[in-house]
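*Asks:* Give the three-dimensional model of this entry:
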Amino acid sequence: MTILSEAGRGRIAPLGFLFLAIASVGWGLNFPIMKQLLSEVPPLSSRGLAGLVGAAALALIAHHRGQRLTVPKPLWGRLILVSMLNIGGWVAFMGLALVWLKASDAAVLAITIPVWVALLAWPLLGETVSVVRGLALLVALTGICVLLGGGGISVSLEKLPGILFALAGAIGVAFGTVLTKRFPLTLQPIALTAWQVGIGCVPVVIVGLAIEQPHFAALSPRGWASMAYLTFVQFCVCYVCWFAALERLPAATASIGTLLVPVVGVLAAAAMLAEPIGLRELLALAVTLGGVALALRH
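*Replies:* The predicted model follows:
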């Protein structure tokens, strides 16, 4: 999941909410499916290869919709940088985070992206950090502390690498989002996503194949189904629906709608992976969502 700067315009169309729901539910289901896939293949090579195939499929969709795939020479430098942040870091760090974290914990940490966007917009875009935005950051950090503090010190230390990887991925996406606002990439949305996913996943695949030992031939039918989901639903269906929602809804409305993602992630992890939903998980989810909602409103 990435935060993109395409702004929705015009009046609200009811169909936009359907597209938004499909994208949010699809991205939420992604967390338990990724966690499940890790039992069969390592994170970097599997997620990187899924991204490359997904990028090719997105390019075909963009071409079919008449979107130009050519990139002007002056844009290549910033396109590569933003792709490494928005996609490369997200794909790699979130995959590594799931080695240490439950899928539900990763889903909660992932949705903190708008909070980091609000914070980074201060030094990079000159946007003032209001009292409400500062409060949003504190509230979101409180939710993270609730996640970190569950189970005692030993359990917290075991989860710490996963939390740091997840936050690195979220902050990378936020940094890429702010840079895109500062230096816009004038490409059409699906074509731009195809390039970002493809460019961002290339180094992930290279590193993954170099340091991991994936055995794709040994994947179970469930493993292949998970790979297909990550490739075509996560990268294709969800992004196409996201842009369709942005064409029909205000950007702020669509952004708030993505708060459904961690809710789906937590509930799906409980259903698919039998991850427990206790008071700590519900409190962390509620507190983090509250902080993100404050950040999105201001």
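*Asks:* From now on I want contacts and neighbour counts done on CA atoms only, so please keep to that.
*Replies:* Noted.
*Asks:* quick one: contacts for Leu49?
*Replies:* Taking Cα atoms under 8 Å, 6 or more residues apart in numbering as the contact definition, Leu49 lies against Cys201, Val205.
*Asks:* Kindly report the same for Ile277.
*Replies:* Counted by Cα under 8 Å, 6+ apart, Ile277 has contacts Val266, Ala270.
*Asks:* what do you get for Gly172?
*Replies:* Contacts for Gly172 (Cα under 8 Å, 6+ apart) come out as Leu85, Asn86, Gly89, Trp90.
*Asks:* The third one touches Gly169, doesn't it?
*Replies:* Yes: judged on Cα atoms under 8 Å, Gly89 makes contact with Gly169 at a distance of 5.4 Å.
*Asks:* Closest one of the contacts of Gly172 to Val204?
*Replies:* Taking Cα to Cα as the measure, Gly89 is the one of these closest to Val204, at 8.5 Å.
*Asks:* which parts of the one helix or strand Ala21 maps to are buried?
*Replies:* If you go by DSSP states H and E, Ala21 is part of helix 14-37. Across helix 14-37, burial judged by 16 or more other Cα atoms under 10 Å covers 16-17, 19-37.
*Asks:* for stretch 262-272, same thing?
*Replies:* Going by 16+ other Cα under 10 Å, stretch 262-272 has these buried residues: Pro262, Val263, Val264, Gly265, Val266, Leu267, Ala268, Ala269, Ala270.
*Asks:* One more, so I can put them side by side:
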Amino acid sequence: MRESSLSSRQAIVLLGVVVLIWGTTWPVNKAILHYLSPIWSTAIRSCIGTLVLVILCLARGRLVLPQRGDLPVVFSVGLLHMTAYSILGNVGMQHVAAGRSVVLAYTTPMWVAPCARLFLGEAFTLRRAIGTVFGLLGLVLIFNPLAFDWGNHDSVLGNGLILLGAMFWAASILYVRGHRWIGEPFDLLVWQALTASCVLVPCAFLFEGPPQFEWSVPLVGLQVYSATFGIAIAYWAINKVNHSLPAMTTSLGLLGVPVFGIVCSSLALGETLELSLVASMALIIIGIAIGALPEKRAAA
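*Replies:* A predicted model of the protein is given here:
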């Protein structure tokens, strides 16, 4: 299927599928931590996802080496997003509920706006400032300094690591924005995933030693789902969507991921759907949406 062959309706449906996939991968990844250590979980998932991407590229006849000018974006996405973000998110999720984790992780667009002004010279308008304030209010509500157990070092560490991971993802987005592309983004995805896998496996051996777990049907099923759908299929689908829908429509549509992630975590893992978490999620999503809407739309 050619990139331009999707109708708007098909692209919107495919975007909905991506939201469902990425929303469900959070409780799935949380469940995997019952069987695997966090870095090995990330490494194995990355290797399976890379293999599936290779198969997809071969099927499309598009397995081509990246050109020299695209190597920086291969390494930036592979190391900052697929490696650092994934490791920090998985390690942090050991001590944080999956629902709270997905909300913290999706604060990424909120960090992009002010950093884009600082590093890329993009305008930091009043609307983006208001959106950032809404997002920060949502973070304050999540932590609630008066009620948060600051004596629980595991909880503090877990929340902090996930937020740090979101900032690494933001750094990756900033570089992608400023990169002058030579090849197609999807053609580079397999090399980004391969870069991440080549770093994650040694990191897992270094920090966690040889993998110590017993293969079981639930573990295999969870890992295959997370890798195949969460990495390979979802990235393939979002690439198709990006070629068929305006970037603003896609970015706003992806705000459904933390919403669906919280619902799935509550249903699948029995996590309590706290009112403060729902309210903070609403504030963060409103803030991101305000900052992402085009000027004319916002004025209307």
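*Asks:* Mind checking which of the buried residues of stretch 262-272 of structure 1 land in helices?
*Replies:* Of the positions in the buried residues of stretch 262-272 of structure 1, Pro262, Val263, Val264, Gly265, Val266, Leu267, Ala268, Ala269, Ala270 sit in helices, assigned by DSSP state H.
*Asks:* Roughly how far does Cys47 of structure 2 sit from Leu157 of structure 2?
*Replies:* In this view, Cys47 of structure 2 and Leu157 of structure 2 are 27 Å apart by Cα to Cα, to the nearest Å.
*Asks:* Equivalent analysis for Ser101 of structure 2, please.
*Replies:* The spacing between Ser101 of structure 2 and Leu157 of structure 2, counted by Cα to Cα, is 12 Å.
*Asks:* What is the neighbour count of the equivalent of Ile290 of structure 2 over in structure 1?
*Replies:* Alignment note: Ile290 of structure 2 maps to Leu294 in structure 1; criterion TM-score structural alignment. When neighbours are counted by other Cα atoms under 10 Å, Leu294 of structure 1 registers 20.
*Asks:* Same check on Ile173 of structure 2?
*Replies:* The burial count assigned to Ile173 of structure 2 is 21, neighbours taken as other Cα under 10 Å.
*Asks:* Over to the one 4 residues further on?
*Replies:* By the criterion of other Cα under 10 Å, Arg177 of structure 2 has 13 neighbours.
*Asks:* Alignment lookup: it to structure 1.
*Replies:* In structure 1, Arg177 of structure 2 lands on Lys181 (TM-score structural alignment).
*Asks:* For that match, give its distance to Pro189 of structure 1.
*Replies:* Lys181 of structure 1 is 14 Å from Pro189 of structure 1, by Cα to Cα.
*Asks:* In structure 2, point out the residues matching stretch 160-167 of structure 1.
*Replies:* Going by TM-score structural alignment: stretch 160-167 of structure 1 matches residues 156-163.
*Asks:* Run through the residues that contact the residue mapped onto Thr24 of structure 2 from structure 1.
*Replies:* Under the alignment (TM-score structural alignment), Thr24 of structure 2 pairs with Leu29 in structure 1. Leu29 of structure 1 makes contact with Val264, Gly265, Ala268 under the criterion Cα under 8 Å, 6+ apart.
*Asks:* can you tell me which of these stay in contact in structure 2?
*Replies:* Cross-checking those against structure 2 gives Val264, Gly265, Ala268 as conserved contacts, using both residues aligned by TM-score structural alignment, their matches' Cα atoms under 8 Å.
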